[in-house]
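1. Sequence first, predicted model second:
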Amino acid sequence: MKLHKESKGTILVATIAVAVLGFLAVYFLEIWSLIIIIPLLILYGLVFWFFRVPNRDIVDHKENVIAPVDGKVVMIKEVFEDEFLKEKAIQVSIFMSPLNVHICRYPVSGKVIYKKYHPGKYLVAWHEKSSTENERTTVAVESLTNHKVVFRQIAGYVARRIVFYCNEGDTSKAGHEFGFIKFGSRMDVFLPLDTEITCKIGDKTKGGIDVIAKMKE
């Protein structure tokens, strides 16, 4: 299983913690140490599972808006996007549980025209206000269909570290990685009002593969 590059620090800390706690459990509890060791090993395995990098065949897209993350669609609504677009847009929000792959991918192909990191709170990721009050990043892309699309990584109650690798002027390719969020979190995508939304609330998405919307040329 291939692991994401963001896993190195976390796995090192987890390995040390499991080794130390396991040693102490065996030293003080002897045979009863299994009560501690077995849950530790399960948690240790979940850390590796969280940072897995699945093999996915990413194809080229123009009009299609691709799911930027693995997760569950929790919101589709018309909102006013006041950071970059300064106008009404359709917001599609996808929540990621700690068991989902947490690689963040470009939802559309085009050119990166804006990026910004915002420190903030750590409300639970499915909270509506997390989009504007939590630690988050905002990226805007001028799509191949000549639309401006904004998408936002949002830290959740557990997630405390967001990384994004894109810069203004970069070429974005729908389905390809641009960042990572550690543990529970959310992605919001803001689309033009005339976009055809092809997903619905409750849908499970596979990042880089599933089409969640189509934009008019």
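-> Cool, the structure landed. The structure presented is a predicted model; accordingly, all values stated were derived computationally and were not measured.

2. from here on, contacts and neighbour counts on C-alpha atoms
-> Fine.

3. any idea how far residue 125 is from residue 197?
-> 22 Å (C-alpha to C-alpha, to the nearest Å).

4. So for these two, which residue has more residues nearby?
-> Remark: of residue 197 and residue 125, residue 125 carries more neighbours, 24 against 17, as counted by other C-alpha atoms under 10 Å.

5. That one reaches residue 187, doesn't it?
-> No. The criterion here is C-alpha atoms under 8 Å, and residue 125 misses it with residue 187 at 9.1 Å.

6. what do these two both touch?
-> 95, 154 (C-alpha atoms under 8 Å, 6 or more residues apart in numbering).

7. For the closest residue to residue 59 other than its chain neighbours, give me its contacts.
-> Sequence neighbours aside, residue 175 is the residue nearest to residue 59 in space, at 7.8 Å (criterion: C-alpha to C-alpha, 6 or more residues apart in numbering). Residue 175 makes contact with 58-59, 66-68, 105-108, 207-209, according to C-alpha under 8 Å, 6+ apart.

8. And those residues, which two are furthest apart?
-> Among the contacts of residue 175, the pair separated by the greatest distance (C-alpha to C-alpha) is 59 and 68, at 13.8 Å.

9. try this one next to it:
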Amino acid sequence: MSKSIKKRPFIHPEGWKFATIFFIVSALTSMLWLPLAIFGFLLTFFTLWFFRDPERNIPQDQNLVISSADGKVCLIDEAYPPEELSMDTAKMKRICVFMNVFNVHVNRSPVLGQAERIVYKKGKFLNASLDKASDKNERSSLVISTESGTKIIVVQIAGLIARRILSFISQDQLLVQGERFGLIRFGSRVDIYMPLDAETKCKVGDKVTAGESILALLK
């Protein structure tokens, strides 16, 4: 299976919508109170920076599980897949990456495979760094089936500030390793589930980069 990844503008289109609103409001406010307008312009630039979407040097290796998110590895454990997937499976290895507001928030596919299922579930907006966020928070689960039949699950979890999870793909779509598949606005977390025998290549506290950093090696 092969498929090229199209290059995109450095700023994701989602960012321009918010930045335009902030800029217009700031321009109008400048005629009333300059300090508030200056704050608004700074917020405009921060919004553009938050929605940056840089290109990445993606390792093309079907045995590797690469990070789906920029951020810090906050948890490595064994857990059952999200209940809404109704998967008849035992516990899987789970590697969780927490994204703060300063990280790139575009998420990428950890492996090459087919988007077998996409399931969204409403929930709370607890701090995404908490363990219970995986069960309690609003989330979107993506099941990817590799050529060998291995199931990899990527769960986008909304955080304390995040209020919307966006998906760029559709069910049954072929995903190239490192391909953009979604985005979470303003601070969040991504959990990646894989077989228990996958060899972990990271540790809690590691800073990782979406599409580049290696999290695990599949057997």
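-> Arrived safely, thanks for sending. Keep in mind that what you see is a predicted model, and the values were worked out from it rather than measured.

10. quick revisit: next step: the contacts of residue 175 of structure 1 restricted to strands.
-> Within the contacts of residue 175 of structure 1, residues falling in strands by DSSP state E are 66, 105.

11. Name the nearest of the contacts of residue 175 of structure 1 relative to residue 161 of structure 1.
-> Of the contacts of residue 175 of structure 1, the one sitting nearest to residue 161 of structure 1 (C-alpha to C-alpha) turns out to be residue 105, at 16.5 Å.

12. Aligned to the closest one, what sits in structure 2?
-> Counting by TM-score structural alignment, residue 105 of structure 1 corresponds to residue 108 in structure 2.

13. Contacts only, for its match.
-> Residue 108 of structure 2 makes contacts with 67-69, 177-182, 210-211, as judged by C-alpha under 8 Å, 6+ apart.

14. Mind doing that once more with 7 Å?
-> 68-69, 178-181, 210-211 (C-alpha atoms under 7 Å, 6 or more residues apart in numbering).

15. I figured residue 62 of structure 2 hits residue 112, correct?
-> Yes. Assessed by C-alpha atoms under 7 Å, residue 62 of structure 2 is found in contact with residue 112 at 6.3 Å.

16. Mind listing the shared neighbours of those two?
-> Common neighbours of residue 62 of structure 2 and residue 112 (C-alpha under 7 Å, 6+ apart) do not exist.

17. Now do the residue nearest the centre of structure 2 against residue 175 of structure 2, distance only.
-> In structure 2, the centroid-proximal residue (C-alpha atoms, centre = their mean) is residue 107; its distance is 3.4 Å. Counting by C-alpha to C-alpha, the separation of residue 107 of structure 2 from residue 175 of structure 2 is 12 Å.

18. doesn't residue 10 of structure 1 fall inside a helix?
-> Yes. The assignment for residue 10 of structure 1 is a helix, going by DSSP: H, G, I helix; E, B strand; the rest coil.

19. Structure 2: which residue goes with that one?
-> Using TM-score structural alignment, residue 10 of structure 1 lines up with residue 18 in structure 2.

20. Repeat that for residue 57 of structure 1.
-> Residue 57 of structure 1 maps onto residue 57 in structure 2, by TM-score structural alignment.

21. what's the answer for residue 175 of structure 1, then?
-> Looks like residue 175 of structure 1 aligns to residue 178 there (TM-score structural alignment).

22. Excluding covalently adjacent residues, which one is nearest to the match of residue 10 of structure 1?
-> residue 47 (7.0 Å).

23. got the contact list for that neighbour?
-> Neighbours of residue 47 of structure 2 in contact, by C-alpha under 7 Å, 6+ apart: 15, 18-19.

24. What's the PyMOL syntax to select whichever of those residues are buried?
-> Those of these that count as buried under 16 or more other C-alpha atoms under 10 Å are selected in PyMOL with:
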select buried, resi 15+19
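
25. Kind regards, and thank you for your time.
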